[in-house]
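J.: next one to model:
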Amino acid sequence: MMVEYTLFPLCEYAVTVRFADCIDEAVNEVVHGTAARLEAEKKEGIEEIVPAFSSLTIYYDPLVIDYIGIGAWLRKNIRRSEQAARRLARTVVIPVCYGGEFGPDLSDVARFHGMTENEVVTLHSTGRYRVYMIGFSPGFAYLGGLSPRLATPRRPVPRTKVPAGSVGIAGGQTGVYPLATPGGWQLIGRTPLKLFDPRRAEPSLLAAGDIVEFQPIDAKEFARWREEHD
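T.: Got it, this is the predicted structure:
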C-alpha cells in the first residue's frame, strides 16, 4: 500500500513527515503505525521519532546522516505494506471529582451550552476518548472524542497555575493536566491519579493510542483515593 506523505525540513537536525492536515483517528493510526515501522528499521544517526496528530518528526545527527539520506531511508521503509506490531490499545479509567473547588469552570461551561452542571458531567463522563499524542508538558495527553455539544472556547485570560490532575476542555478537546502549569483550558474537575511520575518505570500514565474513560467520584472518594495512593 502506498502511503501519501509530505516531507519537509524542520531545522538542521529534524524533518517532519506530514500525512494530512486534520485530526482524524484513521490518520492518527497511520502516524503511529508508521512510527512503529520506522522504529523497527531505525538506522545509525536517527535519534528520535516523535508522532503527533497527523505527522511525525524525525530527529537525527547531521554529522551521521543528512536530509537526502533521511529521504532515502523513508522511501525504503514508509511505503512497505507489512505492518509492524503495535502495542494493543489499553483502556484507562480516570476517576474525576467534577465541579466545586476541583472544577471551577464547570458552571461556566454549563451556562455556555445552556445545560445543567449534571448534564455536562454526564456527557463528559460517558464519552470514550482516544489519546492522539503526548505533548505540551510531560505526560499531557491530547484526547479526541469530546462531544461537539461540549466544545468550549479557552478562557480569555489563562491561569498562571493550574493544579495537577485538573480536567479541562479547550475547543473540541479535553485533557488532564499532569503537572501544575499555567493554562487556559476550562477546568471542570480533577483526578486524584498522578498522570506523570518520574519515579515510575513508565513515567507517563497514558500513551498515544490509549482509550480514556472518565468515572465520576465525589470529594470523599477523591480524598480517600489520595490518602491510599500517596
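
J.: contacts, neighbours, all on C-alpha from now
T.: Will do.

J.: so who does the residue of the chain most remote from its centre touch?
T.: Residue farthest from the centre of the chain, counting by Cα atoms, centre = their mean, is L63 at 32.4 Å. Applying Cα atoms under 8 Å, 6 or more residues apart in numbering to L63 gives the contacts G45.

J.: same question for R18.
T.: Y5, T6, L7, S54, S55, L56.

J.: grab the nearest non-local neighbour of the fifth one.
T.: Spelled out, it's S55. In this structure, S55 finds its nearest non-sequential neighbour in R18, 4.2 Å apart by Cα to Cα, 6 or more residues apart in numbering.

J.: any idea how far the one you found lies from E228?
T.: 44 Å (Cα to Cα, to the nearest Å).

J.: again with E29
T.: For E29, the distance to E228 - Cα to Cα - is 37 Å.

J.: now do stretch 1-14: distance from first to last residue.
T.: One end of stretch 1-14 to the other measures 26 Å (Cα to Cα).

J.: whoops, stretch 122-142 was the one
T.: End-to-end distance for stretch 122-142: 20 Å, by Cα to Cα.

J.: what does it contact?
T.: For stretch 122-142, the external contacting residues (Cα under 8 Å, 6+ apart) are 25, 28, 51-53, 143-147, 150, 173-179, 195-196, 203-216.

J.: just the buried members of those residues?
T.: In terms of neighbour count (16 or more other Cα atoms under 10 Å), the buried residues within the contacts of stretch 122-142 are 25, 28, 51-53, 143-147, 150, 173-179, 195-196, 204-216.

J.: okay, and which of the residues you listed map to helices?
T.: E25, N28 (DSSP state H).

J.: helices of this protein, residue ranges please.
T.: 25-40, 67-77, 106-113, 117-125, 219-229.

J.: so for P156, which of those helices sits nearest?
T.: Between P156 and the helices of the chain, the tightest spacing by Cα to Cα is seen for helix 106-113, at 12.5 Å.

J.: go through that closest one and flag the buried ones.
T.: Neighbour-count burial for helix 106-113 [16+ other Cα under 10 Å]: L106, S107, D108, V109, A110.

J.: neighbour count for E29 and E228, which is higher?
T.: E29 (16 against 7; other Cα atoms under 10 Å).

J.: now the other sequence, so there's something to compare against:
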Amino acid sequence: MAPQATDMALASPTLIPLGDSALLVRFGNDLSEAANFAAIALARRLIADPLPGVVEVSPNLVSVLLRYDPMRTSFAELTGEVRLRTYSMGGAASASGSVARHRIAITFGGEAGPDLDAVAASLGLSAADFIKAHNAVPLRVLSTGFSPGFLYCGFHPAALVVSRRSDVRASVPAGSVLFAAGQTAIAATAIPTGWHLIGHTKLRNFNPHANPPTQVRAGDEVVFEAAP
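T.: The predicted model follows:
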C-alpha cells in the first residue's frame, strides 16, 4: 500500500436524473485530472459512509452513478444529501491514507503488441525508448468499466499522447494492453477496440466468482514494468 495525499479543486457537480431510480453526479463534460479525482473521491466517501436508500455507487471517468430505492428516498432528498457531501469536502476533493499499488508486468511488442513500433515511430521514439517512457512513472486508475474489469490508467505526459486508431479491431484478447489519448488501458475480457495494441499482461482484473470480482479499483496506483 502506498501513501497518498492529494488536494484538487472540486467543481460544483451537475446532478442529472436517470429514470426514476438513479442519479448521475457529473463533475465535468471533458476528462480532466480534477474532474476524475473529484468523482473518485466522492464515490469513495459515499461507499465508506452510505446515503440512505442508495443501493449502488459506481464511479466513472468524470461522474458517479448512484442507484437508489425510490421507496426509501427521493431524487430531491438524494440531491440535497449529495450537495451537502460535496460542500462538506470544503471545496476540494481530498484523498489521504493508503492507496493500493499494483505492479503490472507487460510483454511489449511482437504478436502481443503489433502496434508498438508504429506508436513509437509516431512519437519520434524507438520502441525501447517508448517502453522506458511508458513505464517511467506510476499512473492512477482513472476508472474501471466499459467491459467487466476494464482499466483506464493515466495520465501520460503530453509527449506520449497519440490518437486512437482509424479502424477498429473486431476483438483483442483478455490481458491486452491498449494505448491512446494519454492513457493505457487493460482489457480483462475479449473486446473490440480502436485503441493501439502495444502488449499483453497476465493480469485479469475480472473474476465473476470472486467477491469483489475485480482486484484493481478506481483511484489505485499502477506501476508498469517490462516482463522479463
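
J.: list just the nearest of the contacts of R18 of structure 1 to V157 of structure 1.
T.: Nearest member of the contacts of R18 of structure 1 to V157 of structure 1, counting by Cα to Cα, is S54, at 28.8 Å.

J.: for V222 of structure 2, see how far away the aligned residue in structure 2 for the closest one is.
T.: Under the alignment (TM-score structural alignment), S54 of structure 1 pairs with V62 in structure 2. As for V62 of structure 2, its distance to V222 of structure 2 is 19 Å (criterion: Cα to Cα).

J.: also R26 of structure 2?
T.: R26 of structure 2 is 25 Å from V222 of structure 2, by Cα to Cα.

J.: neighbours around the aligned partner of R80 of structure 1 in structure 2, how many?
T.: When structure 2 is aligned by TM-score structural alignment, R80 of structure 1 is paired with S88. When neighbours are counted by other Cα under 10 Å, S88 of structure 2 registers 10.

J.: when you align them, which residue in structure 2 goes with R149 of structure 1?
T.: Per TM-score structural alignment, the equivalent position to R149 of structure 1 in structure 2 is A159.

J.: ok, now V176 of structure 1?
T.: Match for V176 of structure 1 (TM-score structural alignment): I186.

J.: quick check: P62 of structure 1 touching I46?
T.: No. Using Cα atoms under 8 Å, P62 of structure 1 is not in contact with I46, being 9.3 Å away.

J.: compare these two (neighbour count), which wins?
T.: Legend: neighbour count by other Cα under 10 Å for P62 of structure 1 and I46, higher for I46 (19 against 15).

J.: does that one really touch Y60, like I thought?
T.: Yes. I46 of structure 1 is in contact with Y60 according to Cα under 8 Å; the separation is 4.4 Å.

J.: is it true that P213 of structure 2 touches R204?
T.: No. With contact taken as Cα under 8 Å, P213 of structure 2 and R204 are classed as non-touching, separated by 10.3 Å.

J.: which one is the residue nearest the centre of structure 2 nearest to, not counting chain neighbours?
T.: Structure 2 has S143 as the residue nearest its centroid, 1.9 Å off, counting by Cα atoms, centre = their mean. Spatial nearest neighbour of S143 of structure 2, excluding adjacent residues (Cα to Cα, 6+ apart): A218 at 4.7 Å.

J.: what's near enough to touch the one you found?
T.: I40, P59, R140, V141, L142, S143, T144.

J.: need the counterpart of it in structure 1.
T.: For A218 of structure 2, the aligned position in structure 1 is A208, judged by TM-score structural alignment.

J.: tell me the counterpart of V64 of structure 1 in structure 2.
T.: Per TM-score structural alignment, V64 of structure 1 is aligned with R72.

J.: so which of the contacts of R18 of structure 1 hold up in structure 2?
T.: Mapping those onto structure 2 (both residues aligned by TM-score structural alignment, their matches' Cα atoms under 8 Å) leaves Y5, T6, L7, S54, S55, L56 still in contact.

J.: buried sites along stretch 92-107 of structure 1?
T.: Buried residues in stretch 92-107 of structure 1 (16+ other Cα under 10 Å): I94, P95, V96, C97, Y98, G99, F102, G103, D105, L106, S107.

J.: looking at it, the fifth one is touching L187, isn't it?
T.: No. Shown here, Y98 of structure 1 and L187 do not form a contact pair, counting by Cα under 8 Å, at 9.1 Å.

J.: so what sits against both of these two?
T.: L106.

J.: give me the nearest residue to L38 of structure 1, chain neighbours excluded.
T.: That would be N77: by Cα to Cα, 6+ apart, it lies 6.7 Å from L38 of structure 1.

J.: kindly apply the preceding question to T86 of structure 2 instead.
T.: Distances taken as Cα to Cα, 6+ apart put L42 closest to T86 of structure 2, at 7.3 Å, once the chain neighbours are dropped.
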